[in-house]
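> the following block contains a protein sequence and its predicted model.
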Amino acid sequence: MVEPCHDIAHLAHVELLTDRFEDSLDFFTRVYGLSVSAKSEGVAYLRGFDDYEFHTLKLTAATTTGIGHVAYRASSPEALQRRVAVIEALGCGLGWVDGDEGHGRAYRFTDPDGHTFEIYYDTRRFVADDSSRAALKNIASRFHGQGVCVRRLDHLNLLAKDVSAVRDWITQALGSRVSEYIQLDNGRIGGCWFTVNNKTYDVAYTEDHTGHTGRFHHVTYAVDQREDVLRAADIFLENGVHIETGPHKHAIQGTFFLYVYEPAGNRVEVANAGARLLLAPDWEPVVWTEADRKKGQAWGLKTIESFHTHGTPPVPHEG
């Protein structure tokens, strides 16, 4: 057994690119319910009401869509240096960059599929003012009730041409553990779920059937209960937001979910997540076969075709 690595504390934030900045910002604030921590020309720093960091979503105006970068926070300055040494030895480092509104200096690197990551330790905590301060001291800010009003960043899903290569890389680079994966009949891994702590996963990679690299599948914020997901469906309906699929329950990871597209076309999920924890230090990954996956989701629902084909940025044949 490989001893669990605790150099990485948690998934910290995700940068999304949008070619419809104002429309995307309206969706993420008024409809999805994130709060603005800071905003400048073409950039907005957003957070769920119980995210302790200054931001967990960085929305950036661009000529395309998809993922800008994925950020993790290290568990200590020493842990950050240990991870940097490992990443540099793997040959995928890009070097140090200055921080932004939400954190200090960070080390950037790429995964085998070309997605950009960064790790930092020095962070800026959100400080609530009188209008956002919660009655309870152990909540980062009050439940404001705007839109879906998601609680916190939970996970993201990236697309990859070769999931096996990513699995071998991420367990070394971040010290992540594999919680579950899909073993296809052709020998390839169709999807793999990873965690750096006791959550069941903070990032998933699934096979990009277009054969392209560096694309984005979805980002997920968590709510407290299933009723919140059902309520979110009504809010999306009332606001003309395209609901791709759900509410339903995933077989893998058991998440109760709802997927929509924000105005630029990036997929966003609302989920009742976090009930399951991996407390076993010697956890053995759960293996799902191709036959298992053909049964559909937990309640036998056939997975909608676009869930396997749509990603951002789009490829030419997606239209």
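Great, that's in hand.

> all contacts plus neighbour counts: C-alpha atoms, from now on.
Fine.

> and the strands in the stretch 1-150 of the chain?
Per DSSP state E, counting those that start in this stretch, the stretch 1-150 of the chain carries strands over the ranges 8-18, 35-40, 43-47, 57-61, 66-74, 93-97, 106-110, 116-120.

> in three-state terms, label the most centrally placed residue in the chain for me.
Most central in the chain under C-alpha atoms, centre = their mean is Leu156, positioned 2.0 Å from the mean C-alpha point. On the three-state scheme (DSSP: H, G, I helix; E, B strand; the rest coil), Leu156 is labelled strand.

> how about it: what's its closest non-neighbour residue?
Val219 (4.2 Å; C-alpha to C-alpha, 6 or more residues apart in numbering).

> do Tyr120 as well
Ala106 (4.5 Å).

> contacts only, for that neighbour.
Counting by C-alpha atoms under 8 Å, 6 or more residues apart in numbering, Ala106 touches 96-99, 118-121.

> that one and Asn197, how far apart?
Distance, Ala106 to Asn197, by C-alpha to C-alpha, to the nearest Å: 20 Å.

> what does Arg226 give?
Applying C-alpha to C-alpha, the value for Arg226 to Asn197 is 24 Å.

> ok, Asp111 next?
With C-alpha to C-alpha as the criterion, Asp111 and Asn197 are 20 Å apart.

> so for those two, which residue has more residues nearby?
Asn197 (22 against 18; other C-alpha atoms under 10 Å).

> surely the more buried one and Ala9 touch.
Yes - contact status for Asn197 versus Ala9: in contact at 6.8 Å, counting by C-alpha atoms under 8 Å.

> so who does Asp228 touch?
Asp228 neighbours (C-alpha under 8 Å, 6+ apart): 148, 272.

> run a quick neighbour tally on Leu278.
Leu278 - counted by other C-alpha under 10 Å - has 14 other residues nearby.

> actually, Leu277.
11.

> list the residues that contact it.
198-200.

> could you redo the last one with a cut-off of 10 Å?
Leu277 makes contacts with 197-201, as judged by C-alpha atoms under 10 Å, 6 or more residues apart in numbering.

> what about Thr123, distance to Asp202?
From Thr123 to Asp202 the distance is 19 Å (C-alpha to C-alpha).

> the structure to be compared is supplied as follows:
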Amino acid sequence: MTFAHDPDGRRDIAHVGPIELYTPVLDESAEFFVRVMGLRAVHRDAGAVYLHTWDDYQSWTVRLVRRDRAGIGRTYLRAASPQALDRLTSGRACEVVHDVHNLGEVRVLTDPDGHEFGLYWDVAWYEADDTDRPALKNQAAAYPGRGANLRRLDHVNYLTADVPGTAAFLRDVLGARCTEQIVKDDGRPQAIWFSLGNKTYDLVYTEDWTGTRGRLHHVAFATDTREEILRAADVCLDAGVHIETGPHKHAIQQTFFLYVWEPGGNRIELCNAGARLILAPDWRTISWTAAERAKGQAWGLKTIDTFHTHGTPVIDPESPA
């Protein structure tokens, strides 16, 4: 399956903005992100902690929300302009909210699987204070020199009961481009990677083996170098963080990675895709077969079983979807 994009090359989504992440252990999850991952706690409200990665120009990157079960909340997407925001939502039923911290009007759309996307234009920029003011004025905050030193949010991988049906939402509503995909033997896509700009990918839909809707596979954050991911593995080891797999390299998208589980149970990826960009306006989707995927990662390592079975919220496979 090949997904087209806007033929005139217009991109109405600028990038993935902040996200909401649910956790049943809010304090422990916040401690993980601040002490081990190197984020900064910048705001609190009832049942939530707001965190900032050091080079995010926006005022916050992650909103940790206390919930009974882990999982993904709303993903915010910044429009390329006020006019782009209007184009994206024109003629579509959407909820309009004005109470998101440091964002202006947010127009909420929901994909067929139940994942919420909040589209916005107005945003408050991060203002460093004397404790994290950078020496370089073109940097949002000083390099933290703490834990994994995560620089920015990179991408979100959602689990979905219907990959082609849900992925069409990104293509038809948001104008995203499919860059790579896994295709099953019957020709149906099993996972699809979408790009909103020139990055190789920003949003991913992966088939949920339980048939459940609205779950999360993982949230990924970028580091500056691969060496920082290697150091992060040692940091996580010392902190008692569950390391699921890595560090090694994906064949798909060539991402160097480490996967860990934060205390709430959400899978977190630390990634570095190097300088690989999608510059071709007529990029041809790369398809990977089941046989090719069975070979393992780029360096021949077997994919750990939990990578295919763990998602949040955790579902009992014996219960109905």
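Thanks, I have the structure now. What you see is a predicted model; the values in this text were computed from it and never measured.

> if we can go back for a sec, thinking the residue nearest to Leu156 of the first structure is in contact with Gly311, fair?
No - if you go by C-alpha atoms under 10 Å, Val219 of the first structure and Gly311 don't touch, sitting 11.6 Å apart.

> overlap in contacts, these two.
What both Val219 of the first structure and Gly311 touch, as defined by C-alpha under 10 Å, 6+ apart, is the set 158, 266-267.

> ranking these by neighbours, who comes first?
Result: Leu158 is most packed of these (other C-alpha under 10 Å), 26 neighbours.

> so what corresponds to it in the second structure?
By TM-score structural alignment, Leu158 of the first structure lines up with Tyr158 in the second structure.

> that match and His218 touch, don't they?
Yes - counting by C-alpha under 10 Å, Tyr158 of the second structure touches His218, with 7.0 Å between them.

> overlap in contacts, the two.
The contact lists of Tyr158 of the second structure and His218 share 71-72, 204, 311-312, where a contact means C-alpha under 10 Å, 6+ apart.

> Val65 of the second structure -> the first structure?
Counting by TM-score structural alignment, the partner of Val65 of the second structure is Thr60.

> who's in contact with the aligned partner of Asp50 of the first structure in the second structure?
Matched by TM-score structural alignment, Asp50 of the first structure corresponds to Asp55 in the second structure. Contacts for Asp55 of the second structure (C-alpha under 10 Å, 6+ apart) come out as 61, 126, 134, 138-143, 150-153.

> which of those residues count as buried?
61, 126, 134, 140-143, 150-153 (16 or more other C-alpha atoms under 10 Å).

> what is the nearest of those to Tyr259 of the second structure?
Leu150 (13.6 Å; C-alpha to C-alpha).

> how near is the residue lying closest to the closest one once chain neighbours are set aside to Arg188 of the second structure?
Leaving aside its sequence neighbours, Leu150 of the second structure sits nearest to Thr223 (C-alpha to C-alpha, 6+ apart; 5.1 Å). Thr223 of the second structure sits at a distance of 33 Å from Arg188 of the second structure (criterion: C-alpha to C-alpha).

> settle it for me: which of the two has more neighbours?
Thr223 (23 against 13).

> wait, doesn't that one sit right on Thr255?
No - the pair Thr223 of the second structure / Thr255 is not scored as a contact, 11.6 Å apart, by C-alpha under 10 Å.

> any shared contact partners between the two?
By C-alpha under 10 Å, 6+ apart, the residues touching both Thr223 of the second structure and Thr255 are 270-274.

> quick one: buried ones out of those?
Buried among those (16+ other C-alpha under 10 Å): 270-273.

> nearest spatial neighbour of Ile13 of the second structure, skipping sequence neighbours?
Per C-alpha to C-alpha, 6+ apart, closest to Ile13 of the second structure is Ala79, 4.4 Å.

> and that neighbour, what does it touch?
11-17, 85-88, 118-122, 174.

> try it again at 6 Å.
12-14, 85, 120-121 (C-alpha atoms under 6 Å, 6 or more residues apart in numbering).

> Leu26 of the second structure matches what in the first structure?
In the first structure, Leu26 of the second structure lands on Phe21 (TM-score structural alignment).

> number of residues surrounding its match?
Considering only other C-alpha under 10 Å, Phe21 of the first structure is surrounded by 20 other residues.

> before we move on, what about the one 3 residues further on?
Using other C-alpha under 10 Å, Ser24 of the first structure has 22 neighbouring residues.

> figure out the helix or strand that the residue lying closest to it once chain neighbours are set aside lives in.
Once flanking residues are discounted, Ser24 of the first structure sits nearest to Pro263: 5.5 Å by C-alpha to C-alpha, 6+ apart. Using DSSP states H and E, Pro263 of the first structure sits in no helix or strand.

> ok, Pro263 of the first structure - how many residues close by?
20.

> look up how far Leu90 of the first structure lies from it.
37 Å.

> what do you get for Lys295 of the first structure?
For Lys295 of the first structure, the distance to Leu90 of the first structure - C-alpha to C-alpha - is 38 Å.

> likewise for Val260 of the first structure?
Distance from Val260 of the first structure to Leu90 of the first structure, by C-alpha to C-alpha: 36 Å.

> so the two - more neighbours on which side?
Val260 (20 against 12).

> about what we covered before: which residues touch the residue nearest to Leu150 of the second structure?
Applying C-alpha under 6 Å, 6+ apart, the residues near Thr223 of the second structure are 150-151, 272.
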